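Student: coordinates only, sequence not included:
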């Protein structure tokens, strides 16, 4: 069964909108775990517009499932991850002005940089994943960096599927197969939802984990958080 890691950035965004500590991020994360999610994902950015660096330290001692920290590996982020020692770190090439992640790594152009960062995390026993577009050459480049896994950037699939184009999943299936052949684990995330996840999970082989935040938290406004998570877990069986 593909594991579900819930990205709680949007809960932090809601909290930050009014200041204070409502909703409480730690309480929300513990509830999400109790509802059956197998992981918690956070994506701190330098401006701390949603997840704050302090949140990472608050979450680490109380989580009982896998903790996944995403972000661009600037020195501040690297230091944070080494201090928190999560189960997994996912490297994302965030542009400073990006509202959300909007591209995967060029694993060929940035191979040496990625190799250096990944070696540091792996030395400290942290599983590494690289955010990549569904392009075979980028999968091959990722394999040369020493990463443990890739995370397939799924926006183009979600857009195509919403338009009725089921062939939009083919590059993902092919890249997942290649990644597995090269010894890489396969994660996926971005714009996956209750509407498209079952098809994606069925069509893409070797899928270890999906990280879902925006859609899940949005759907929970209508269905409730516990029911929403249970619906996602059903789709991943």
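Tutor: Received it, and whenever you're ready, just let me know what you need. Keep in mind the model is a prediction, meaning the values are calculated, not measured.
Student: Only C-alpha atoms from now on, for both contacts and neighbour counts.
Tutor: OK.
Student: can you give me the strands in the chain?
Tutor: Along the chain, the segments classed as strands by DSSP state E run 3-7, 39-42, 66-71, 88-91, 127-132, 149-153, 185-189, 207-212.
Student: Which strands and helices lie in contact with the last one?
Tutor: With contacts defined as 3 or more Cα pairs under 8 Å, 6 or more residues apart in numbering; DSSP states H and E, the secondary structure elements packing on strand 207-212 are strand 3-7, strand 185-189.
Student: okay, those in JSON lines with mean neighbour count and distance to residue 132 next?
Tutor: Formatted as JSON lines, those follow (neighbours: other Cα atoms under 10 Å; distance: least, Cα to Cα, whole Å):
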{"stretch": "strand 3-7", "mean neighbour count": "23", "distance to residue 132": "18"}
{"stretch": "strand 185-189", "mean neighbour count": "22", "distance to residue 132": "9"}
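Student: Dump those strands to JSON lines, plus distance to residue 117.
Tutor: Converted to JSON lines, the helices and strands packed on strand 207-212 look like this (distance: least, Cα to Cα, whole Å):
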{"stretch": "strand 3-7", "distance to residue 117": "23"}
{"stretch": "strand 185-189", "distance to residue 117": "18"}
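Student: For the strands of the chain, give me CSV that also has distance to residue 221.
Tutor: Shown next, in CSV, are the strands of the chain (distance: least, Cα to Cα, whole Å):
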stretch, distance to residue 221
strand 3-7, 15
strand 39-42, 19
strand 66-71, 24
strand 88-91, 27
strand 127-132, 28
strand 149-153, 25
strand 185-189, 20
strand 207-212, 15
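Student: Could you work out which of the helices and strands packed on strand 207-212 reaches nearest to residue 217?
Tutor: When those are compared for distance to residue 217 using Cα to Cα, the nearest one is strand 3-7, at 8.7 Å.
Student: how far off strand 207-212 does the closest one point, in degrees?
Tutor: Orientation note: strand 3-7 sits at an angle of 20 degrees relative to strand 207-212 (axes from the mean of the first three to the mean of the last three Cα atoms, to 10 degrees).
Student: take the one below as the second:
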């Protein structure tokens, strides 16, 4: 017959091994507090600036007469051109993050490419022709300078690859905005690790401990029934010790 352990027995085990639990929690919380302090001291504020561009393959094409059969292809709002613009946007949006574009921007600003910060380009889900380009930098001025230069560098790279001048700025570069610092959950994570680790060590110590501690251990290990117990008379034993002295 399999032995079952109820919740009370688990709590008794944790209570009996509370020294392990306390030590593990102190160590984990101490390390978590130190890591939180290091994160706080090493935090550097960053700023975000964004620009929105539109892919328009007909921006420099003059419209022809209405009776011309190619008028539909020159109309920026025709189904053909909308589909073409969306395909270009979805295929080449990541080009705005490429090293070639970074080098072009760095060259125009006369800085190194590493000083540009992080560049992210995302195609809008609602308007697939629009691409949001965001620059994250430690310097608010540099973030805005970089994001202003990216559309022209992006357009230059598209011309080199596809021969199409199609990048239009829809919304100008926004003012740099401070990125709010996220909540540091290091202490909570450390506490969780401490709880799991302490339970594991307590159960491991309990499994390795073969000493007989309670009367129930006799039945648990040897399947012997308990007949009776002899109580310990602490007051009488203390009195005998005093008389011996």
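Tutor: Yep, it's here. What you see is a predicted model; the values in this text were computed from it and never measured.
Student: TM-score them against each other, please.
Tutor: TM-score of the superposed chains, computed with TM-score structural alignment, normalised by the length of structure 1, equals 0.20; 80 aligned residues with a Cα RMSD of 6.0 Å.
Student: nearest to residue 71 of structure 1, of the helices and strands packed on strand 207-212 of structure 1?
Tutor: Taking these one by one with Cα to Cα, strand 3-7 is closest: 12.5 Å.
Student: those helices in structure 1, which residues are they?
Tutor: Shown for structure 1, the helices assigned by DSSP state H span residues 9-18, 25-34, 53-59, 75-84, 111-123, 136-143, 155-162, 170-181, 197-203, 214-223, 225-236.
Student: would you turn the ones you listed into TSV with mean neighbour count and distance to residue 40 of structure 1?
Tutor: Formatted as TSV, the helices of structure 1 follow (neighbours: other Cα under 10 Å; distance: least, Cα to Cα, whole Å):
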stretch	mean neighbour count	distance to residue 40 of structure 1
helix 9-18	17	10
helix 25-34	17	7
helix 53-59	16	9
helix 75-84	15	14
helix 111-123	16	19
helix 136-143	21	24
helix 155-162	18	20
helix 170-181	19	23
helix 197-203	18	18
helix 214-223	16	13
helix 225-236	17	12
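Student: Which of the ones you listed sits closest to residue 3 of structure 1?
Tutor: Evaluated with Cα to Cα, these place helix 225-236 nearest to residue 3 of structure 1, the distance being 7.5 Å.
Student: What is that closest one packed up against?
Tutor: Using 3+ Cα pairs under 8 Å, 6+ apart: helix 225-236 of structure 1 touches strand 3-7, helix 25-34, helix 197-203, helix 214-223.
Student: can you map out the strands along structure 2?
Tutor: Going by DSSP E, structure 2 shows strands at 47-55, 118-123, 130-137, 167-171, 177-178.
Student: among these, which is nearest residue 14 of structure 2?
Tutor: Among those, the nearest to residue 14 of structure 2 by Cα to Cα is strand 177-178 (47.2 Å).
Student: thought residue 118 of structure 2 was touching residue 136?
Tutor: Yes: with contacts counted by Cα atoms under 8 Å, residue 118 of structure 2 reaches residue 136, the gap being 5.0 Å.
Student: quick one on the thing from earlier: would you list the helices of structure 1 in TSV and tack on distance to residue 42 of structure 1?
Tutor: Listed next are those as TSV, based on distance: least, Cα to Cα, whole Å:
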stretch	distance to residue 42 of structure 1
helix 9-18	6
helix 25-34	10
helix 53-59	8
helix 75-84	11
helix 111-123	17
helix 136-143	22
helix 155-162	19
helix 170-181	24
helix 197-203	20
helix 214-223	12
helix 225-236	17
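Student: Count residues in the vicinity of residue 105 of structure 2, would you?
Tutor: Burial measure for residue 105 of structure 2: 25 neighbouring residues, criterion other Cα atoms under 10 Å.
Student: For it, which non-adjacent residue is spatially closest?
Tutor: In space, and not counting its chain neighbours, residue 105 of structure 2 is closest to residue 149: 6.0 Å by Cα to Cα, 6 or more residues apart in numbering.
Student: wouldn't the one you found be in contact with residue 103 here?
Tutor: No: if you go by Cα under 8 Å, residue 149 of structure 2 and residue 103 don't touch, sitting 11.2 Å apart.
Student: returning to that earlier point: wait, which of the strands of structure 1 is closest to residue 172 of structure 1?
Tutor: Minimum separation from residue 172 of structure 1 across those (Cα to Cα) falls at strand 149-153, 7.3 Å.
Student: Just want the angle from that closest one to helix 136-143.
Tutor: If you take the same axes, to 10 degrees, strand 149-153 of structure 1 sits at 150 degrees to helix 136-143.
Student: Check which helices and strands strand 149-153 of structure 1 is in contact with.
Tutor: Counting by 3+ Cα pairs under 8 Å, 6+ apart, strand 149-153 of structure 1 packs on strand 127-132, strand 185-189.
Student: Could you export those as CSV, including distance to residue 26 of structure 1?
Tutor: Shown next, in CSV, are those (distance: least, Cα to Cα, whole Å):
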stretch, distance to residue 26 of structure 1
strand 127-132, 23
strand 185-189, 22
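Student: what about residue 152 of structure 1, neighbour count?
Tutor: 25.
Student: nearest to residue 215 of structure 1, of the helices and strands packed on strand 207-212 of structure 1?
Tutor: Minimum separation from residue 215 of structure 1 across these (Cα to Cα) falls at strand 3-7, 9.9 Å.
Student: got the contact list for that closest one?
Tutor: Identification of contacts with strand 3-7 of structure 1 by Cα atoms under 8 Å, 6 or more residues apart in numbering yields 32, 37-43, 66, 208-214, 216, 232-233, 236.
Student: Having no further points to raise, I will conclude here.
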